[in-house]
Every structure is written in C-alpha cells, then in structure tokens.
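**Student:** 3D model of this:
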Amino acid sequence: MTITEMLEKRARLWEQTKQFLNDHTDADGKMSAADVEAYEKMEADIAEIGKTIDRLAKQAEMDKKLAMPTSKPLVGNPGMPEKKGTASDEYRKAMLTAIRTKFRDVSNVLQEGIDESGGYLVPDEYDRRLVKALEEENVLRGLATIIRTSGDRKINIAVTAPSALWVEEGGQLTFGDATFDQKLLDAYKLHVGIKITEELLADNAFQLEDHILTQFGRAIANAEEDAFLNGTGIKQPSGVLKDAQVGVTIDTVDITGDDIIDLIYKLKRPYRKKACFITNDSTLAVIRKLKDENGNYLWQPGLKENEPDRILGYGVRTSQYAPKLAAGNVALAFGDFSYYNIGDRGHRTLQILKELFAGNGMIGFVMKERVDGLLILPEAVQVLKVAGGSTGGTTGSEDDGE
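**Tutor:** Below you'll find the model as predicted:
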C-alpha cells in the first residue's frame, strides 16, 4: 500500500471515529465502558497507521538516495576539489578497517583524525548520516536552529529597540539607547557505548558501520530530545520547557478547546507564523476528542505526504519525552521552535575499549559528542500548564499576543 493510500485510509478511519464519538456520547459527554474501549481501539489504529506512514516516508527517502548515482563523470565536474582529511574516502575506508581489526591495524591516514581524548573523529560521511539519524529521531532537531561551532558561541539578543517619534519642523531630535543581552551556548558531553562480539567484527558480509551508526544515532537522539525538552541547564542543555513562558494555567487535567485557543493567542502574532505544537501522545489522545464552538474537531490528520497532523490549523509533533498530562506538568507547548538554538561543538568521536570486555569475547565502542541547547527568546514558546506543581516554564506576561 502506498503512502497516499495509507493517508486516505487514515482520513477515512478518522471520519468513522468522529462519527462513532458523536453517536455514542451522551448529553453529559460520557460513554459506556464498552464504547470507550471501542473508541480507544479505533484511536490506536489511527496512531498505528500514522507510524506506518512515517516509516514508509523514511523508506521512500532512503530508496531515493540509494537510487542516485554513486559517482559522477569527471567531465561533469572539471573543477571538483579533492576530498581531504576526515572527508576523504581513504579516511573512511581506514576507519572501517580499523573497526574490523579492533584497531590493531591503524594506518597513517587515521592519524589525521586522532582526537585529544584518545578517540578518532568520525568520518564526515558517517557524521552526516548520524546527524540525519538524529534529525529523523529527534523532534527538536527538525524544528530548532542548528549551529556548528568550534568554541563557546555568544548570541546577541536585542533587549530594547529604537522607537520612532514625531518631531515638529525644526524641532530637536531625541536619541534612545539600544541595549543588548548575550546568551551563551556552551558544550556538554554526551556519550553512548555499545558492545560487539569479535565474531561480528570479523563478519565482512555484515554492514557493520550501518549497525553502529543506527544504534548510536538512536541512543544519542533519545538522550538529546529528552534534554532539549526537559534539560535543567546543569551539566546538560537547558530545555525548551524550562525556559518557555507559561501562557495558560488550568486547574485540572480536563483540557478544553478554549484553553488551547487561549494558548494560541497568548503567543505574539509574529511567532505564530511558524508555530507548531509539541505534546505527549497520551495528551494528544485527549485533544483528539475536543471540538471547537462550531462542533468541529480541533485535531485533523495530515492529508498529504510529509504533512504534519494539525490542531486548529497548526502542526503538531509528539514526543515520548514531553511530560504527561498530570498536575504540575506542562501539557502542551506552542511556539516557533526555531528560537531554540542547538550548538554542535565540532565532530563526534569514536573510541574503542579493547580490554574492558575481552574476557567475554567482546569489543566496546564509545561515541561522544559535545552539544548544548538554549531557548534564546522565551516569549517565542508559550506552554499550557496544569496547576499543582512547578515543573517547567517561566511565567509569561499578560500580553494579549498581539
């Protein structure tokens, strides 16, 4: 079944689900236990189809890349520069050989990539593939602004802007002082280790590098996404939910359509142009049942390939690391997440541990990266919070969003 067919199937199932909810809800907004079970089954089917659509989209993208020519004729690129250092084919091949021989055979080519901590810089080609894996797995990396830096990165923020004043003919001009603040992107160390059997290393038929990159990419992406959302800023990035402004506070976990509308308009108009929602899957399940004042459901499935599902016209992404709907938690974040800056410090490195697991016939590999994240303008993201605790978010102003 194609992606388009899956999208159409999900849209049909959603219409059936809405009709079921309308037909089996009493005047008090309640359903019988049997009806609730049936509804949740239909809702789970919709969610599973959505995951299948995402998998098919990734598979199509991979097929497209694999179908591309692996090389181009020299006549088509007469001025094509020679790849050197960690970008060269020689470095990539030397790294793969070193991995398979447990770094016993380290060629001179790899000397260019020795890291100060004792590991080896990941080849550029693999590093790009790892970043791609992070973008696919990590919600924030697809929305935030990515900065590559070799040192601490200072970001200037305009605190006050000049204002225009009417002046009489021949009147005296007045000058105001523009003031600036600075945000600092640091670098926190994140690492992940895996163990591989010696037999697996010796099996040349196995695509070892793909296995390693997939495992490293998934583990790092999960740790990053958690930190980019919930990080404390102490020995880890500062998460979006820590610094975002609390736009709406509700007394109970019973979210209403009006609460979501209030949250949208708490965000100033310029930020709404590129805004989207981030929430937990369990919270989204609650929102799917909500209607606006005209009886229309707030949530609508994406009808085109690569198009996100929407709440009141704005895209919605889910993360397993977004807080669940509970007292004291942030239930929903809405804003322009490009104002969350992610600073990648240099290359990722790969290190081998030859002796640690030698008694078990295994080799350890450790990949490290240094990264930071910071919401540089807290007003760019507003959150809906359930009363009863102090988790996440800073108190926003009473601005009406305009």
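**Student:** C-alpha only now, for contacts and for neighbours.
**Tutor:** OK.
**Student:** Please name the residues that touch the nearest residue to residue 381 once chain neighbours are set aside.
**Tutor:** Closest residue to residue 381 in three dimensions, ignoring its sequence neighbours and counting by CA to CA, 6 or more residues apart in numbering: residue 335, at 4.0 Å. For residue 335, the contacting residues are 267, 271, 272, 274, 275, 276, 277, 380, 381, 382, by CA atoms under 8 Å, 6 or more residues apart in numbering.
**Student:** for the residues you listed, which one is nearest residue 198?
**Tutor:** residue 277 (45.7 Å; CA to CA).
**Student:** Run a quick neighbour tally on the closest one.
**Tutor:** If you count neighbours by other CA atoms under 10 Å, residue 277 ends up with 21.
**Student:** Give me the distance between it and residue 306.
**Tutor:** According to CA to CA, to the nearest Å, residue 277 and residue 306 sit 16 Å apart.
**Student:** same question, residue 368
**Tutor:** 31 Å.
**Student:** So the two - more neighbours on which side?
**Tutor:** residue 368 (21 against 12).
**Student:** so who does that one touch?
**Tutor:** Residue 368 neighbours (CA under 8 Å, 6+ apart): 189, 190, 191, 192, 348, 349, 350.
**Student:** Surely the second one is in contact with residue 370?
**Tutor:** Yes: with the criterion set as CA atoms under 8 Å, residue 190 and residue 370 qualify as a contacting pair; they are 6.1 Å apart.
**Student:** which residues does residue 282 contact?
**Tutor:** 324, 325.
**Student:** State the helix or strand in which it lies.
**Tutor:** Applying DSSP states H and E as the criterion places residue 282 in helix 281-287.
**Student:** which element follows that helix toward the C-terminus?
**Tutor:** Next along the chain after helix 281-287, taking DSSP H and E as the criterion, comes strand 299-300.
**Student:** now what about that following strand, what contacts it?
**Tutor:** 287, 288, 290, 309, 310, 311, 312.
**Student:** again, only this time at 7 Å
**Tutor:** 287, 288, 309, 310, 311, 312 (CA atoms under 7 Å, 6 or more residues apart in numbering).
**Student:** still on that earlier bit, weed out the non-buried ones from the contacts of residue 335.
**Tutor:** Buried by 16 or more other CA atoms under 10 Å: 267, 271, 272, 275, 276, 277, 380, 381, 382, out of the contacts of residue 335.
**Student:** Now, those residues that are in strands?
**Tutor:** Of these, the ones assigned to strands by DSSP state E are 276, 277, 381, 382.
**Student:** what's the spacing between residue 6 and residue 42?
**Tutor:** 15 Å.
**Student:** whoops, I mixed them up, residue 143
**Tutor:** Counting by CA to CA - residue 143 and residue 42 are separated by 30 Å.
**Student:** do the same with residue 10
**Tutor:** 10 Å.
**Student:** Next, the structure of the following sequence, for comparison with the previous one:
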Amino acid sequence: MAPTLTVPRNADELEDMLGDTSNIAKIAETPDTFKNFILDYAKGQARSDASIEAQIKEETQRQFAEILKNEQIDGINRLNLAPSWDNGGPAARSKYYNRKAAGAGLDKQFGNWADYLVATWAGSNTQEAFAARSEIKKIQNAFGSSVPSDGGFLIPESLRSELLSVPMEKGLVRSRARVVPMETLMVPYPTVDSTSNATSVHGGVTGYWTEEGGTLTDSAPQFGRIELLAKKLTLYSEIPNELFQDSLISLEQFMSVSYPEALLWFEDNAFIDGTGVGQPLGFLNAPAAVSVTKEAGQPATTIVWENIVKAYSRMLPSSLGNAVWIAHIDTLPQLLTMALSVGTGGSAVWVGDGGGEGAPPVRILGRPVIFTEKVSSVGTAGDINFVDLGYYLIGDRQAMQMSTSTEFKFGNDKTAMRVIERVDGTPWIKSAITPRKGSNTLSPFVKVATRA
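**Tutor:** Alright, predicted model coming up:
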C-alpha cells in the first residue's frame, strides 16, 4: 500500500517537506506516487491562486480552438476560420471597401483581377464569359441611373477598393483630404459661410455677455452648401492580346500597380490646379486661397526666407498643426541655401528634418515639406504652398467601370482597355477669412505669388 503523504499548501511547506529525506523516499517510491504528488500539489495551488486558474483556462481554450481549426470532428460543424468569398466577403478587404457600393454584389463571383479580366475581355467568347457578363450587367442595371452606363462593365467593389488603396495611402491630396462617399452622381455637402471673425465666428455665431435674468440675444450661423458633382476620369491603355491569352499574371500586376499609380497621378493633378470645369477645382485655384507677394527688389525666380515666414503667418491659426508645405522639387536648392538678413550681414537658415529620417529638407518651421513635380515650377505662383488639406473635399462616386475592345486596334493585335472613375474635388470654404484683429486675411490655402 502506497504511503500517505500530506500535500503542502504553499512553497514554504513544500521546502520543509523536501528537507526531510524520508519524505523524498516516500514521494519517489513509485512512478505513480511521484505523479500523484505533483498533480495534487498543482491542483491545490490552482485552487488557492486565481491567476493560475485563469492561465489554465486560457491555455485550455487555446488548445481546444487549435483542435477545432485543424481537425474535423464528427458531429461538430466547424466555424470557417479561413474566410473566403463563400462567407460573404474577401479574406482581406481593403479598408476603403464600401459594402453599400454598387459593385459589392459582384465580389463573390470575382475574387481577383484574373477572373474578372477573363470574363470581361472582348475576346472571351466562352459560355462562362457570357454568363459572367450577364451577371455584371444585371447588377449594374439594378442600380439604374445611379450607375450611368458608359458601355462598360461594373468593377467589383473589392477590386475597386484595391485599385484605390495606393492613391489613398500615397496620394498627395487624397490621403490628407476629407473624402465624401457619393451614392449618387451629385451630393450636396454642408459648409459654414464664414468670411470674417471680426464680430462672429463660423459664419454668424456670436457670443454675448448677459446679466443674470437678462434677455438672451439670438445668433445663428449662415449655412451654405457645396455640390459635389462626379466627373469622369478615364484611363486608357492598349494591351497586346497575348497578355490576355497567355499571361494573366502580368495583367493582374498591371491592374494592381500601374493603374493605381495612374489614378494617383491624374487625381493629384486635378486636386492641385484643376479648373473646376469638367474636372475638380484644385486648391491652388480656390477663391479662398491667399497669395503672399514678393519682397521689394526680390530677384526673379527666387525664394527668400521672408516669403516663407509671411506664408506661414497667413495660415489659419487653428490649422497650423495640420498644414504641410507642398513645393516643386526645383525649389530644393534655394530652400537649402536661404539666409536671414541681419543688418549688413546675415546667417543661413537651417531647413532640416526635425530629428526624423529622410532626405532634407523635410520640415520648415516645424511642418513637413512634400516635394513634387505637380505644382508650379520655381518662380511662379504655387511653386511653394502652405496648405491644410483637411479643408479640401473629395467626392468619391465609388463605382468604376471597365470596358475592352479588340476591334479598335485589330490590325495591331491589341486590346484597347479603359477604366472610368467618377470623382470630384473642391475647397470646403469659399473665401479667405478676415481675423478678429488684424488686416491680413487668413486661409487654409496659402501660396507664394509669382516672382518675375
């Protein structure tokens, strides 16, 4: 009969017990006595320490989840732990995915660009392709006038949101602007008609100091509205038919890399200096934009420190923490060699990276500098700008179409392909704002005027 042992209640009792060699002999007398002693001590500790019990539960649940994930157990219907198109959506949706968009109804049928291109390519004459096109048109027609027909096929929402992921993350304007989803071709967006803070704010809100029991004076903001009207941006390419027939991998790469970069390029161009006629109104052409005039005697095509300081001073004070400098890359040499005049001498102005990484200059007066070739060249208005793009609205129609033609370039054995996006952009405020005190108007869009 195995010896009876008193199980220790804590570490101190365990230490005292093991200090007696006779107890060790009893514990290790057989494999079963040793195993039972360890289990009894562990159970006692778990009962007296809630944290140990919680750890045991957590580990038990983790192990059980692994069993359910990897083993098919009779009588148990497992959850689908590897989401696919079969459970209502893609495994890794872009964060710009909109389940209410017209193309969301096509997600289950087209999980990638290869499947979609095979189905919609004008050279595909299989029964499967005809059936797929019919399904696309059926969903497209269900949305009626809200998805105007351009003779093309509606792009699935998962692919559209994937196509926009590059512009949304890397676009100069889109990534910093206020993006408004558009469920129809025209969307009114509210704005406060604010032109002056001299006696009121937000277009008419006035505060009054009132005596106890005195009559309250009414004040109300003057609301206006901006109409975002989706405008058509078309991307066009001529692609060898061999790519459609033999190399869908290359075409997938083209659609997931080259087309997003093209969207990024042409959207930014319009959001920066678009005319507003048949295209977005760029922030450089905004009625609310203010220009900083050149200094007296300033040489042509130059940038001086005073230009920078005065541009900074015309920014809305509430936007100073959000504003960024957007400058043409040609301005870099002059920005790095600017000097501050002091009497008959002077000193260089250090334009550095503010402690971060990257090619200098990255910051001016503490705010980031974004270099681009999309704004005006050095010396002309808009070559260096100080802007808060939170005051720029982008209306995103969220319904793209694609069409192909094998006939237009038949003699070249090429397929003409076009993708149509509908988008609009406009500044959120309509005029510069007169400050409560001071004569210089303020704006979220500031540019240095031409130095000719």
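**Student:** aligned partner of the residue nearest to residue 381 of structure 1 in structure 2?
**Tutor:** Taking TM-score structural alignment, the alignment pairs residue 335 of structure 1 with residue 387 from structure 2.
**Student:** can you map out the helices along structure 1?
**Tutor:** Using DSSP state H, the helices of structure 1 run over residues 3-23, 33-66, 89-100, 124-137, 139-143, 198-202, 208-230, 240-243, 257-266, 269-272, 281-287.
**Student:** so which of the ones you listed gets nearest residue 344 of structure 1?
**Tutor:** Closest among the helices of structure 1, using CA to CA: helix 124-137, at 10.3 Å.
**Student:** how big's the offset between that closest one and structure 2?
**Tutor:** Compared with structure 2 after fitting, helix 124-137 of structure 1 has a mean deviation of 2.5 Å; criterion: mean CA distance after the TM-score superposition for structure 1.
**Student:** ok, residues contacting that helix?
**Tutor:** Under CA under 7 Å, 6+ apart, the answer for helix 124-137 of structure 1 is 86, 87, 141, 142, 213, 217, 218, 221.
**Student:** switch to 10 Å and redo it
**Tutor:** 54, 58, 85-89, 91-92, 121-123, 138, 140-143, 209-210, 212-222, 224-225, 319, 347-349 (CA atoms under 10 Å, 6 or more residues apart in numbering).
**Student:** What are the buried residues along it?
**Tutor:** Applying 16+ other CA under 10 Å to helix 124-137 of structure 1 flags 124, 126, 127, 129, 130, 131, 133, 134, 135, 136, 137 as buried.
**Student:** likewise stretch 310-328 of structure 1?
**Tutor:** Residues of stretch 310-328 of structure 1 classed as buried: 310-312, 314-319, 321-328 (neighbour count, 16+ other CA under 10 Å).
**Student:** Same check on stretch 60-74 of structure 2?
**Tutor:** Here stretch 60-74 of structure 2 shows residue 68 as buried, counting by 16+ other CA under 10 Å.
**Student:** Which one's more surrounded, residue 10 and residue 42 of structure 1?
**Tutor:** A count of neighbours by other CA under 10 Å puts residue 10 above the other of residue 10 of structure 1 and residue 42, at 22 against 18.
**Student:** Quick check: the residue nearest to the more buried one when sequence neighbours are not counted vs residue 7 of structure 1, distance?
**Tutor:** Closest residue to residue 10 of structure 1 apart from its sequence neighbours, by CA to CA, 6+ apart: residue 46 at 6.0 Å. Computed as CA to CA, the residue 46 of structure 1 to residue 7 of structure 1 distance reads 10 Å.
**Student:** Give the intersection of the neighbour lists for the two.
**Tutor:** 13, 52, 301.
**Student:** Name the residues that touch stretch 105-115 of structure 1?
**Tutor:** 84-86, 88, 90-95, 97-99, 119-123, 347-351.
**Student:** Try it again at 8 Å.
**Tutor:** Residues contacting stretch 105-115 of structure 1 (CA under 8 Å, 6+ apart): 85, 86, 90, 91, 94, 95, 97, 98, 120, 121, 122, 349.
**Student:** Quick one: residues contacting the first one.
**Tutor:** Contacts here follow CA under 8 Å, 6+ apart; on that basis residue 85 of structure 1 touches 91, 112, 113.
**Student:** So which of the residues you listed wins on neighbours?
**Tutor:** residue 91 (25 neighbours).
**Student:** can you pull the contacts of it?
**Tutor:** So residue 91 of structure 1 contacts 85, 109, 110, 123 (CA under 8 Å, 6+ apart).
**Student:** corresponding residues in structure 1 for the longest helix along structure 2?
**Tutor:** Ordering each helix of structure 2 by length in residues (DSSP H) puts helix 50-70 first. Counting by TM-score structural alignment, helix 50-70 of structure 2 falls onto no part of structure 1.
**Student:** who does that helix touch, helix- and strand-wise?
**Tutor:** Under the contact definition 3 or more CA pairs under 8 Å, 6 or more residues apart in numbering; DSSP states H and E, helix 50-70 of structure 2 sits against helix 31-48.
**Student:** relative to helix 50-70, how tilted is the helix it packs on?
**Tutor:** 110 degrees (axes from the mean of the first three to the mean of the last three CA atoms, to 10 degrees).
**Student:** In stretch 182-192 of structure 1, which residues are buried?
**Tutor:** Buried residues in stretch 182-192 of structure 1 (16+ other CA under 10 Å): 185, 186, 187, 188, 190, 191, 192.
**Student:** hmm, I was thinking of stretch 31-47 of structure 2
**Tutor:** In stretch 31-47 of structure 2, counting by 16+ other CA under 10 Å, buried: 33, 37, 41, 45, 46.
**Student:** Tabulate those in TSV, adding columns for distance to residue 17 of structure 2.
**Tutor:** Formatted as TSV, these follow (distance: CA to CA, whole Å):
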residue	distance to residue 17 of structure 2
33	15
37	12
41	12
45	16
46	20
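**Student:** Would you mind finding the most buried of the helices of structure 1?
**Tutor:** Per residue and on average, the most neighbours among these fall to helix 240-243, with a mean of 26 (mean count of other CA atoms under 10 Å).
**Student:** ok now that one, how far from the chain's centre?
**Tutor:** Distance, stretch centre to chain centre, for helix 240-243 of structure 1: 14 Å (CA atoms, centre = their mean, to the nearest Å).
**Student:** residues in contact with it?
**Tutor:** Contacts for helix 240-243 of structure 1 (CA under 8 Å, 6+ apart): 228-232, 330, 333, 340, 374-375, 378, 381, 383, 391-394.
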